[in-house]
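**Student:** sequence plus the predicted model coming up.
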Amino acid sequence: MKSSRLLSILMLLHTRGRMTAAELAGELEVSVRTVYRDVESLHAAGVPLYGDAGHRGGYRMLAGQRFRLTDLCEREAEALVLAGLPVAADELGLGGDFADAVLKLRAALPTPLREHVDRLRARFHIDAAGWYAEETEAPFLSQVSDAVRTGRVLAVRYRRWREPSEVDRRLEPYGLVLKAGRWYLVAGPGPRTYRVDQILDATVTEDEARIPEGFDLAAHWRASQADFHARLHQGDALVRISPRGAARLTGPAARALAENGTPDTDGWTRATLPVESPEHAHDFLLALGTEVEVLAPEDLRERIATTVRTLTGRYA
């Protein structure tokens, strides 16, 4: 919408200073001609917006002008409130700053929007941790966070799964990610991902970290997660599953059932499900009990049959 685009132009100029029409067009994903028309509209509305010609020219706002939040629409105000994760702010030592920022944001909103946001905050609560995840302490999260914010190299002692189990590393922090209640550090060289709760000691050095030009933390995380899942599920199991068993499937298994499942004659569904390994497939499918039958591969079917015979003998 044009009104939203005009507001975006003002916000960009307020936060970045002088910008050319081409730079604005790139940010807003519109043509330069559209930017020219939008600037004309702002001029007609009396907005103190100026254009400088020449190689170092561009548009800028009059010095001393303050941008106010009175032009936020209802959905934009909702998004700002729902985007806040106070638990994460607390863990990073920013709980007080987060609360102050929310108060300032609330005070800047016009009365109708402020009342609407207050009602919204009373009806939504975000809990990012999983139900069965153990609480993990990350005693050096503060130091890691400081290194990320200041762009400094971290000297850490890290616990890993293979020998030697404790190693010393000099890490160039690229960013922090909170995933299902657990903090991860993405750092160079690599980049590689480190669990912050596995850091046994950490010191923020005076050395400046070098982040690769154009590195996008969110894009890197999405790509690494996709690669992880692709490598995780390297096998398949052909099964027959009851409606009750199908309702208990989640994640990739549920998606596979929806994509390739075919109805069987007795109301069950025949489908090929992705599995991580023979051991994982055995435990995962055995947990569904009598609600599933493994048809292939034969070694998995025999492995489950052996377990069932053992249980039958134990409980007979």
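**Tutor:** Everything's here; your move.
**Student:** every contact and neighbour count from this point should use C-alpha atoms.
**Tutor:** Noted.
**Student:** how about the lengthiest strand in the chain: buried residues?
**Tutor:** Of all the elements of type strand in the chain, the one with the most residues (DSSP state E) is strand 166-179. Of all the residues in strand 166-179, those buried under the rule 16 or more other C-alpha atoms under 10 Å are 170, 171, 172, 173, 174, 175, 176, 177.
**Student:** distance of the second one from residue 208?
**Tutor:** Residue 171 sits 11 Å away from residue 208, taking C-alpha to C-alpha, to the nearest Å as the criterion.
**Student:** the residue nearest to residue 270 when sequence neighbours are not counted: which element?
**Tutor:** If you skip the residues right next to it in sequence, residue 270 has residue 240 as its closest partner in space, 4.5 Å away by C-alpha to C-alpha, 6 or more residues apart in numbering. For residue 240, the element it lies in under DSSP states H and E is strand 235-241.
**Student:** can you get me a residue count around residue 9?
**Tutor:** Burial measure for residue 9: 20 neighbouring residues, criterion other C-alpha atoms under 10 Å.
**Student:** ok, and the closest non-adjacent residue to it?
**Tutor:** Once its chain neighbours are removed from consideration, residue 9 has its nearest residue in residue 24; the separation is 7.1 Å (C-alpha to C-alpha, 6+ apart).
**Student:** so which bits of stretch 201-218 are buried?
**Tutor:** 202, 203, 204, 209, 211.
**Student:** now, which of the residues you listed sits nearest residue 81?
**Tutor:** residue 211 (30.5 Å; C-alpha to C-alpha).
**Student:** contacts only, for residue 136.
**Tutor:** Residues in contact with residue 136, defined by C-alpha atoms under 8 Å, 6 or more residues apart in numbering, are 182, 197.
**Student:** name the SS class of it, please.
**Tutor:** Here residue 136 is recorded as coil under DSSP: H, G, I helix; E, B strand; the rest coil.
**Student:** same check, this time on residue 295
**Tutor:** Under three-state DSSP, residue 295 falls in the strand class.
**Student:** so how many other residues sit close to it?
**Tutor:** Residue 295: 16 neighbours (other C-alpha under 10 Å).
**Student:** residue 155 versus that one, what's the distance?
**Tutor:** Distance from residue 295 to residue 155, counting by C-alpha to C-alpha: 52 Å.
**Student:** what do you get for residue 50?
**Tutor:** Distance, residue 50 to residue 155, using C-alpha to C-alpha: 48 Å.
**Student:** mind listing what's buried in stretch 136-145?
**Tutor:** Residues of stretch 136-145 classed as buried: 138, 140, 141, 143, 144, 145 (neighbour count, 16+ other C-alpha under 10 Å).
**Student:** next, the one to line up against it:
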Amino acid sequence: MRASRLLSLLLLLQTRGRMTAPELAEELEVSVRTVYRDVESLSVAGVPVYADRGPAGGYQLLDGYRTRLTGLTGDEAESLFLAGIPGPAAAELGLGSVLAAAQLKLMAALPPELRSRAGRIRERFHLDAPGWFREVERPDHLATVADAVWNQQRVEVRYQAWGKPEATRLLEPYGLILKTGVWYVAARADGHFRSYRVSRMRAVATLESRFERDQDFDLAAYWDTWSEQYRARLYHSEALVRLSPLARDLVPYYLGPFAARAVRETAGPPDEQGWVQVTLPIESPTHARMEFFRFGPDLEVLQPSELRELMVRSAAEVTRLYAGG
């Protein structure tokens, strides 16, 4: 623990230049007295750290003393900071302090010109993973599952799938996926790969037994295939509808990415008022009625007839409700 703190102190001085003892204490979350002892230890070890006294004083390293990370181009240094997972996501995985330490070490090792370019990346780009108007999930067992993924340990979970009772399952967790603020784990169970929503895990127990990963497993390719299969299972029907210009703009927000893609791929030419006919994927007429009613008079269902009749009846019931009030 102390060795790690000494390294962090060294890298802070290398990255930021002169720092006071209180500033170092705050960064390292230790007392000022501990900083004094650590600086003395670095000096004894041969690290050229010295102190300037006075109001503008502080600790700093002798000019020219630094560790170096060789072989990185400017673009490579920038990409390392673009490739990091979002800060909140790292915290949920229990990696917040680890990620911060890694970035600090990288910044300290870069030559000044590359350090400046990498720093600009953090100032100018920020990844906000969750979609609009969606509450971010913070699963209770995410850190435990992430640890099992990393250490290739089996887990026993009590899982509650949508509309089903809880069931106990033995999983070999291969990887985690963050999809618009929702965490999933790709795991092998009974010899087959499946995806599980981490927030639906009511309990997780890490087992002592480890598993050997299938070397041919590709997490990104698996997720792409699973996503398409999930879409096919979920949206096994279609509806022909007319959309006003306003409704067309609202489809991505009200109905999601699959419906937005369907609009792009199936929209016919607009009429004189700008309305277009499109074919949208739906789960069922009942579910589609609830989804489509959000558009009010800016969406008209043409087919199937069952769904159109549901919309007509629902509109009549709403009219009676308000007329009676």
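**Tutor:** Perfect, thanks for sending it. A quick note: this is a predicted structure, and the numbers were derived from the prediction, not measured.
**Student:** what helix or strand is the residue nearest to residue 9 of structure 1 on?
**Tutor:** For residue 24 of structure 1, the host element (DSSP H and E) is helix 21-28.
**Student:** need the contact partners of that helix.
**Tutor:** So helix 21-28 of structure 1 is contacted by 5, 8, 9, 12, 31, 32, 34, 35, 36, 58, 59 (C-alpha under 8 Å, 6+ apart).
**Student:** ok, which stretches of structure 1 are helices?
**Tutor:** Counting by DSSP state H, structure 1 forms helices over residues 2-16, 21-28, 32-44, 74-82, 86-91, 95-108, 111-121, 141-150, 217-232, 243-247, 251-260, 278-286, 298-315, given from the N-terminal end onward.
**Student:** which of these sits most buried?
**Tutor:** Per residue and on average, the most neighbours among the helices of structure 1 fall to helix 141-150, with a mean of 18 (mean count of other C-alpha atoms under 10 Å).
**Student:** distance from that one to structure 2 after superposition?
**Tutor:** By mean C-alpha distance after the TM-score superposition for structure 1, the fitted helix 141-150 of structure 1 averages 1.8 Å away from its aligned residues in structure 2.
**Student:** okay, the angle between that helix and strand 166-179?
**Tutor:** In this structure, helix 141-150 of structure 1 runs at an angle of 70 degrees to strand 166-179, with axes from the mean of the first three to the mean of the last three C-alpha atoms, to 10 degrees as the basis.
**Student:** quick one, what contacts residue 92 of structure 1?
**Tutor:** Shown in contact with residue 92 of structure 1 (C-alpha under 8 Å, 6+ apart): 141, 142, 145.
**Student:** using JSON lines, please lay out the residues you listed together with distance to residue 115 of structure 1.
**Tutor:** JSON lines is the format used below for the contacts of residue 92 of structure 1 (distance: C-alpha to C-alpha, whole Å):
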{"residue": "141", "distance to residue 115 of structure 1": "36"}
{"residue": "142", "distance to residue 115 of structure 1": "35"}
{"residue": "145", "distance to residue 115 of structure 1": "34"}
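**Student:** need the counterpart of the residue nearest to residue 9 of structure 1 in structure 2.
**Tutor:** Aligning on TM-score structural alignment leaves residue 24 of structure 1 without a counterpart in structure 2.
**Student:** distance of residue 24 of structure 1 from residue 115 of structure 1?
**Tutor:** Going from residue 24 of structure 1 to residue 115 of structure 1 by C-alpha to C-alpha gives 34 Å.
**Student:** what's the counterpart of residue 311 of structure 1 in structure 2?
**Tutor:** Under the alignment (TM-score structural alignment), residue 311 of structure 1 maps onto residue 318.
**Student:** no no, residue 219 of structure 1
**Tutor:** Aligning on TM-score structural alignment places residue 219 of structure 1 opposite residue 221 in structure 2.
**Student:** how close does its match get to residue 186 of structure 2?
**Tutor:** Residue 221 of structure 2 sits 12 Å away from residue 186 of structure 2 when distances are taken as C-alpha to C-alpha.
**Student:** equivalent analysis for residue 302 of structure 2, please.
**Tutor:** Using C-alpha to C-alpha, residue 302 of structure 2 is found at 39 Å from residue 186 of structure 2.
**Student:** can you check residue 210 of structure 2 too?
**Tutor:** Using C-alpha to C-alpha, one obtains 16 Å as the distance from residue 210 of structure 2 to residue 186 of structure 2.
**Student:** can you check residue 262 of structure 2 too?
**Tutor:** 27 Å.
**Student:** cool, residue 320 of structure 2 as well?
**Tutor:** Distance of residue 320 of structure 2 to residue 186 of structure 2, given as C-alpha to C-alpha: 49 Å.
**Student:** kindly report the same for residue 84 of structure 2.
**Tutor:** When C-alpha to C-alpha is the yardstick, residue 84 of structure 2 and residue 186 of structure 2 sit 21 Å from each other.
**Student:** between the two, which is the more surrounded one?
**Tutor:** The residue with more neighbours, out of residue 84 of structure 2 and residue 186, is residue 186; 22 against 12, by other C-alpha under 10 Å.
**Student:** chain neighbours aside, what residue packs nearest to that one?
**Tutor:** Excluding its sequence neighbours, the residue lying closest to residue 186 of structure 2 (C-alpha to C-alpha, 6+ apart) is residue 195, at 4.6 Å.
**Student:** quick one, what contacts the one you found?
**Tutor:** 184, 185, 186, 187, 226.
**Student:** surely residue 117 of structure 1 touches residue 75?
**Tutor:** No: in this structure, residue 117 of structure 1 sits apart from residue 75 without contact. The criterion is C-alpha atoms under 8 Å, and the distance is 9.9 Å.
**Student:** from memory residue 239 of structure 2 sits against residue 303, does it?
**Tutor:** Yes: in this structure residue 239 of structure 2 lies within contact range of residue 303 using C-alpha under 8 Å: 5.5 Å.
**Student:** picking up where we left off before, give me the number of residues near the residue nearest to residue 270 of structure 1?
**Tutor:** Around residue 240 of structure 1 there are 21 residues (other C-alpha under 10 Å).
**Student:** cool, and residue 185 of structure 1?
**Tutor:** Using other C-alpha under 10 Å, residue 185 of structure 1 has 24 neighbouring residues.
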